[in-house]
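Novice: Quick one, fold the following:
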Amino acid sequence: MDIEQIRKRAQEIWEAEGRPEGQHERHWQQAEQELSGGGELPQTSSPAHHSATTIPEGRGKKKSDAVPSLGGEPGGFQPGELASKKK
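Specialist: A predicted model of the protein is given here:
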């Protein structure tokens, strides 16, 4: 296993994760494992990266308030329905 190959792969992993600081040892170990045929799929992002993208409990489970469904009212539209079809 060539150290230059490990360095390049570790840098690719680092860049794919958005260049996080303080993760160089994990990136190096992951690169070594991948190049040695460790059998695991590469990790392309860290749990810390995903912590900012999780949906808080109770969110995302209700209909949108931004576009109310007016389909039952005269002249109302369902989301995605074209106004030209209601003429």
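Novice: okay, CA-based contacts and neighbour counts for the rest of this
Specialist: Will do.
Novice: what about H50, which helix or strand?
Specialist: In this structure, H50 sits in helix 47-51 according to DSSP states H and E.
Novice: now swap in E25 and tell me
Specialist: Assigned by DSSP H and E, E25 falls within helix 24-35.
Novice: Packing partners of that helix?
Specialist: For helix 24-35, the elements it packs on are helix 3-16, judged by 3 or more C-alpha pairs under 8 Å, 6 or more residues apart in numbering; DSSP states H and E.
Novice: which parts of the helix it packs on are buried?
Specialist: Residues 6, 9-11, 13-14 are the ones in helix 3-16 that count as buried (16 or more other C-alpha atoms under 10 Å).
Novice: and which of those residues is nearest W28?
Specialist: W28 lies nearest to A10 out of the buried residues of helix 3-16, by C-alpha to C-alpha, at 5.1 Å.
Novice: Please generate a structure for the following sequence too, so the two can be compared:
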Amino acid sequence: MDDEIRKAAYKRWEDEGHPEGQHERHWREAEEEVRSKSTGVPQTWSSDHGGGVNPPSEGSALSEPSSANEPGSLKPGELASENK
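Specialist: Alright, predicted model coming up:
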């Protein structure tokens, strides 16, 4: 299996134009690719793509209230920069 990973990593390196310092990422991605082929389970998560986490959409419960954007609407200590 290491030979397959080595070939896949080398191909990734070539396809990206021989970048320096990316050997660990190429190996990891190739390893995931080869393992998913051998198990038949497609890889659905990649650290290079943020782990599938999407930013909250407008109007979601995680978004800031609209009044927080108005000058003077925040109290002292409510900003993260003030909590250092």
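Novice: TM-score for the pair, please.
Specialist: Overlay of the two chains. TM-score (TM-score structural alignment, normalised by the length of the second structure): 0.44; 42 aligned residues with a C-alpha RMSD of 2.4 Å.
Novice: circling back to that earlier point, could you take the buried residues of helix 3-16 of the first structure and lay them out as JSON lines, with extra columns for distance to A48 of the first structure?
Specialist: Formatted as JSON lines, the buried residues of helix 3-16 of the first structure follow (distance: C-alpha to C-alpha, whole Å):
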{"residue": "I6", "distance to A48 of the first structure": "23"}
{"residue": "R9", "distance to A48 of the first structure": "21"}
{"residue": "A10", "distance to A48 of the first structure": "18"}
{"residue": "Q11", "distance to A48 of the first structure": "18"}
{"residue": "I13", "distance to A48 of the first structure": "15"}
{"residue": "W14", "distance to A48 of the first structure": "13"}
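Novice: hmm, back to that, which other helices and strands contact the helix holding H50 of the first structure?
Specialist: If you count contacts as 3+ C-alpha pairs under 8 Å, 6+ apart, helix 47-51 of the first structure packs onto no helix or strand.
Novice: Report the buried residues of that helix.
Specialist: Neighbour-count burial for helix 47-51 of the first structure, counted by 16+ other C-alpha under 10 Å, picks out no residue.
Novice: rewinding a little: max pairwise distance over the buried residues of helix 3-16 of the first structure: which two?
Specialist: Spatial extent of the buried residues of helix 3-16 of the first structure (C-alpha to C-alpha) is set by the pair I6 and W14 at 12.1 Å.
Novice: helix or strand for the residue nearest to E29 of the second structure when sequence neighbours are not counted, which one?
Specialist: Spatial nearest neighbour of E29 of the second structure, excluding adjacent residues (C-alpha to C-alpha, 6 or more residues apart in numbering): A9 at 7.4 Å. Per DSSP H and E: A9 of the second structure is located in helix 2-15.
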